[in-house]
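Visitor: Sequence and predicted structure, then a few things I'm wondering about:
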Amino acid sequence: MERRYSDMSIEELRREIGELTDKARKAEQMGMVNEYAVYERKIIMAKSYMLNPADFKPGEEYQIDGDPAHNFRIVYMNGTFAWGYRLNDQGEKVSEEEEEALPISMLGKKMN
């Protein structure tokens, strides 16, 4: 039975990320796009558990890894997820959605 990331130590998470990276690489080489995407998401989640959610505060704005055209403003935190919305270069909301959740490992450089 697989253990939850929240129950793993930092070293166990690093080992898990290494194994997932190998599996993702193999899936990509074999052209298994969906399987590759699953491993990439698992890596993102495992990396989130290596960060301290207390370092991310509501009202702060961050770059989004993988989305250089937008920043992310946090409205509130829930565990390893930052809830908020994407902003364009002019600081305007990009989506009509109320909020979306991003794993904190997807947040890059703090903007403000």
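Guide: That came through, no problem.

Visitor: switch to C-alpha atoms for all contacts and neighbour counts from now on
Guide: Fine.

Visitor: Determine the longest strand present in this protein.
Guide: Ranked by residue count and defined by DSSP state E, the top strand of the chain is strand 67-78.

Visitor: Got another one to weigh against that:
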Amino acid sequence: MSELYAAMDEHELRQEIANLKEKARKAEQLGIVNEFAVYERKALMAAAYLIDPATIVVGEMYRLDGAPGEFFQVDRLKGRFAWGHRLGSDKYEEAIPISMLAPMKVGK
């Protein structure tokens, strides 16, 4: 699909995410690691458009989906990316799609 994620409605985004995850699954089965990673990242970006950036609180700590035990503190938001730092990381500031952020409190 060549349409921009920002122009898609919720149904179209969910369909695009499902298509990308299916392509990623096939690439993984075929052992094409680079292609798998690209489709996974595209699915994360599409999922970021299903989240209202206003729900992400600057200064808050979040769990990282898909990375158990890793935490991310949001310093600022720009578009569909949260800029900040991973807890305990030597890295400087990094940006991640807001779809990777999960609330610290379980059940939210």
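Guide: In hand now; what should we look at? All values reported here derive from a predicted model rather than from experimental measurement.

Visitor: thinking again about what came up before, may I see the buried residues of the longest strand of structure 1?
Guide: His70, Asn71, Phe72, Arg73, Ile74, Val75, Tyr76, Met77 (16 or more other CA atoms under 10 Å).

Visitor: Can you tell me what the fourth one aligns to in structure 2?
Guide: This means Arg73 of structure 1. Mapped onto structure 2 by TM-score structural alignment, Arg73 of structure 1 lines up with Gln73.

Visitor: which one is that match nearest to, not counting chain neighbours?
Guide: Leaving aside its chain neighbours, Gln73 of structure 2 sits nearest to Met61 (4.3 Å; criterion: CA to CA, 6 or more residues apart in numbering).

Visitor: thought that neighbour was touching Phe72?
Guide: Yes. Taking CA atoms under 8 Å as the definition, Met61 of structure 2 is a contact partner of Phe72 at 5.6 Å.

Visitor: Just the endpoints, please. Distance across stretch 2-10 of structure 2?
Guide: 16 Å (CA to CA, to the nearest Å).

Visitor: What of stretch 58-78 of structure 1?
Guide: 11 Å.

Visitor: what's next to it, contact-wise?
Guide: Contacts of stretch 58-78 of structure 1 with the rest of the structure, by CA atoms under 8 Å, 6 or more residues apart in numbering, involve 53, 56-57, 82-89, 106-112.

Visitor: Filter these down to the buried ones.
Guide: Pro53, Phe56, Ala82, Trp83, Gly84, Tyr85, Arg86, Leu87, Met106, Leu107, Gly108.

Visitor: do you know how far the second one is from Tyr85 of structure 1?
Guide: Spelled out, that is Phe56 of structure 1. From Phe56 of structure 1 over to Tyr85 of structure 1 (counting by CA to CA), the distance is 14 Å.

Visitor: what do you get for the first one?
Guide: Pro53 of structure 1 sits 17 Å away from Tyr85 of structure 1, taking CA to CA as the criterion.

Visitor: mind listing what Ile51 of structure 2 touches?
Guide: Contacts of Ile51 of structure 2 by CA under 8 Å, 6+ apart are Ile98, Ser99.
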